[in-house]
Structure formats: structure tokens, C-alpha cells
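Student: predicted model and sequence follow; I will ask about them next.
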Amino acid sequence: MSDTDHTPNEPFSATEDRQWASFAHFGGAIAILGFFSSWAAVLAVLPALIIYIVLGKRGHLTRTEAREALNFQITMVGAIIVWAIVSTIIGALFWWLGPVWIVLGPLFQIIGWALVIVDVIFSIIGGMRVNNGGSYRYPFSLRLVH
């Protein structure tokens, strides 16, 4: 057996711990960019969730950073769902007011894309910071998972 073979529940080395912790952050950006849609943000929760549940017990940094990334992705999914509901309701109410919706429609699209871009940027920053040996706390996030 080589030195790199591990049993499933063996603690991570410091390098592995940092690697999986950074993957938890990068996973959100990869999921969104892979599907290139505002609704792909719903999938952005999965990498951090899987890493938190499956690998979180093997490394303290992995657990801490996966929890941080998971809380941020849950926050962003909530924001995108609220955006979708509000833009649908306003769109349904004002579709008959052509000039109003000509202004509001693009505004709501910009807001939707801004949410996605913010998600991707902060996920990449988090992954890079952790990969370089630090830790990352998102500037805004609901702390739902403890």
C-alpha cells in the first residue's frame, strides 16, 4: 500500500484539508459557470453541502470552510428565489404597461445577473484565500448551518 492510500475516515493531512476547504468555495462558482444560468445558483449549494456532510469530519478547516460556503450559497439561493418571485409578480402586474415594463424588465434582468456575478466572485475569492493558507468569511451570509 502506498503512502497516499487512505481509509475512508482517516483525518486529512494539512494539504488535503486546505484543498477540500477551497473546493467547497470554488464549487459554487463552478456549478454556476457550468450551467451559466441564474437558476444554476440553486445547484451551487451542492458542492459545499456534499463536502460538509461527507468530508467535514475528516478536517477542521474543511468543515469550517464548507459550512461558510454552504451558508453563503443558501443565502444567495434565497436572494435569487426572492428576485424571481418579485420579478414575476411585477412582470405579471405591469406587462400591459409597455413603457413601464420596458424600463423595469431590463432592470430586473440586471439585478438577476448581478446576484449571479456576486455569487461567482465571492466564491472565487473564498476559494483563493483558503487555497493560499487563510480562511474566508463572506461579507454577507445568513448563518443557518452551525
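Tutor: That came through fine. Numbers count the residues shown, from 1 in each chain.

Student: every contact and neighbour count from this point should use C-alpha atoms.
Tutor: Noted.

Student: so which elements touch the one helix or strand Ser87 maps to?
Tutor: Using DSSP states H and E, the element containing Ser87 is helix 60-94. Helices and strands touching helix 60-94, by 3 or more C-alpha pairs under 8 Å, 6 or more residues apart in numbering; DSSP states H and E, are helix 14-35, helix 45-50, helix 98-131.

Student: take this one as well and set it beside the first:
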Amino acid sequence: MDEFDTLTPPENAPLKPSQQARQWAMLCHLAAFAGLVVPFGNLLGPLIVWQLKKDIDPFVDAQGKEALNFQISVAIAVMVCFMLMLLVIGFPLLALVSIGALVLSIIGGLKANEGVAYRYPFTWRLVK
């Protein structure tokens, strides 16, 4: 079996998700910005949106999982950065992780709104 066989959509799958599905998928990615207001909001935002809307479309389900997995990975990276602050290297790493999370979350939201299934780099896929 070729590795690219898994990338082709099924014959009966729609070519592009509906506008509503794309908007909810975008919100799954952008809900991480709740972390700017609420502690652990970067985890709770995508989790709540995904849990409420995952049944409306497979695209929303997949993008919600992807956004949640990315935010879990970011949270783990931030914890590691805090531990590394004892060695001073944690400060620039925390800035790098924060800026990367901000940029990649925006890219994920924009791609989801276009109907493109976005996969975050450097992400542990814990939620399947």
C-alpha cells in the first residue's frame, strides 16, 4: 500500500466542507486565544468548541482534535520552558514557543476557514 493512498478522500466525500463547518473548524483553532484571558483557556477553548460541534461535520471533528493536540503540545513545551528558566535558556525558549503558537494558531484558523485540513508541525497527537 502506497503512503499516498491514505491522503485521497473517499469517492463519496464532498470536495470542500460547508461554510458552517469551516467556520466552526476555524473557531476550534482560534479558541486557543481564550488563554490570553482565562488560565488554561488555550486548552479549554478548543476542547469546548470541539466537544460541542464535532458531530456536525467530520472536518470540524478532525480540526478540533488537531487544535486540541497542538495546544496540549504547547502546554507541555511551556512547562519545560519554565523548568529550563533555572538555566536561563527557558526565557528565550518560552518567547519562541509563545510566538510560534500564536502564528501557527492563526495559520490553522485561516486554513480551516478555507476548507483546508491543517496539520500543525511539532505536535504530539494524543487525542485521536
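Tutor: All right, it came through fine. For clarity, every value in this text was computed on a predicted model and none was experimentally measured.

Student: need the helices and strands packed on helix 60-94 of structure 1 in CSV (columns: distance to Thr75 of structure 1).
Tutor: Below are the helices and strands packed on helix 60-94 of structure 1 laid out as CSV (distance: least, C-alpha to C-alpha, whole Å):
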stretch, distance to Thr75 of structure 1
helix 14-35, 12
helix 45-50, 10
helix 98-131, 10
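
Student: how about these in CSV, adding distance to Ile80 of structure 1 and mean neighbour count?
Tutor: As requested, those are arranged in CSV below (distance: least, C-alpha to C-alpha, whole Å; neighbours: other C-alpha atoms under 10 Å):
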stretch, distance to Ile80 of structure 1, mean neighbour count
helix 14-35, 12, 22
helix 45-50, 13, 22
helix 98-131, 7, 17
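
Student: for His60 of structure 1, find the nearest of those helices.
Tutor: Of all the helices and strands packed on helix 60-94 of structure 1, helix 14-35 sits nearest to His60 of structure 1, with 7.5 Å by C-alpha to C-alpha.

Student: okay, the angle between that closest one and helix 60-94?
Tutor: Angle, helix 14-35 of structure 1 to helix 60-94, by axes from the mean of the first three to the mean of the last three C-alpha atoms, to 10 degrees: 20 degrees.

Student: give me the helices and strands touching helix 14-35 of structure 1, please.
Tutor: Packing contacts for helix 14-35 of structure 1, counted by 3+ C-alpha pairs under 8 Å, 6+ apart, involve helix 45-50, helix 60-94, helix 98-131.

Student: among those, which is nearest Ser22 of structure 1?
Tutor: That would be helix 98-131 among the helices and strands packed on helix 14-35 of structure 1, by C-alpha to C-alpha, at 4.3 Å.

Student: the aligned partner of His60 of structure 1 in structure 2: neighbouring residues, count only.
Tutor: Using TM-score structural alignment, the equivalent of His60 of structure 1 in structure 2 is Pro58. By other C-alpha atoms under 10 Å, the residues close to Pro58 of structure 2 number 14.

Student: also the one 3 residues further on?
Tutor: Using other C-alpha under 10 Å, Asp61 of structure 2 has 21 neighbouring residues.

Student: do the same with Gly115 of structure 2
Tutor: Around Gly115 of structure 2 there are 20 residues (other C-alpha under 10 Å).

Student: same thing with Leu86 of structure 2?
Tutor: 10.

Student: how far away is the residue mapped onto Gly78 of structure 1 from structure 2 from Asn113 of structure 2?
Tutor: Aligning on TM-score structural alignment places Gly78 of structure 1 opposite Ile76 in structure 2. Distance from Ile76 of structure 2 to Asn113 of structure 2, counting by C-alpha to C-alpha, to the nearest Å: 27 Å.

Student: right, I'll leave it there.
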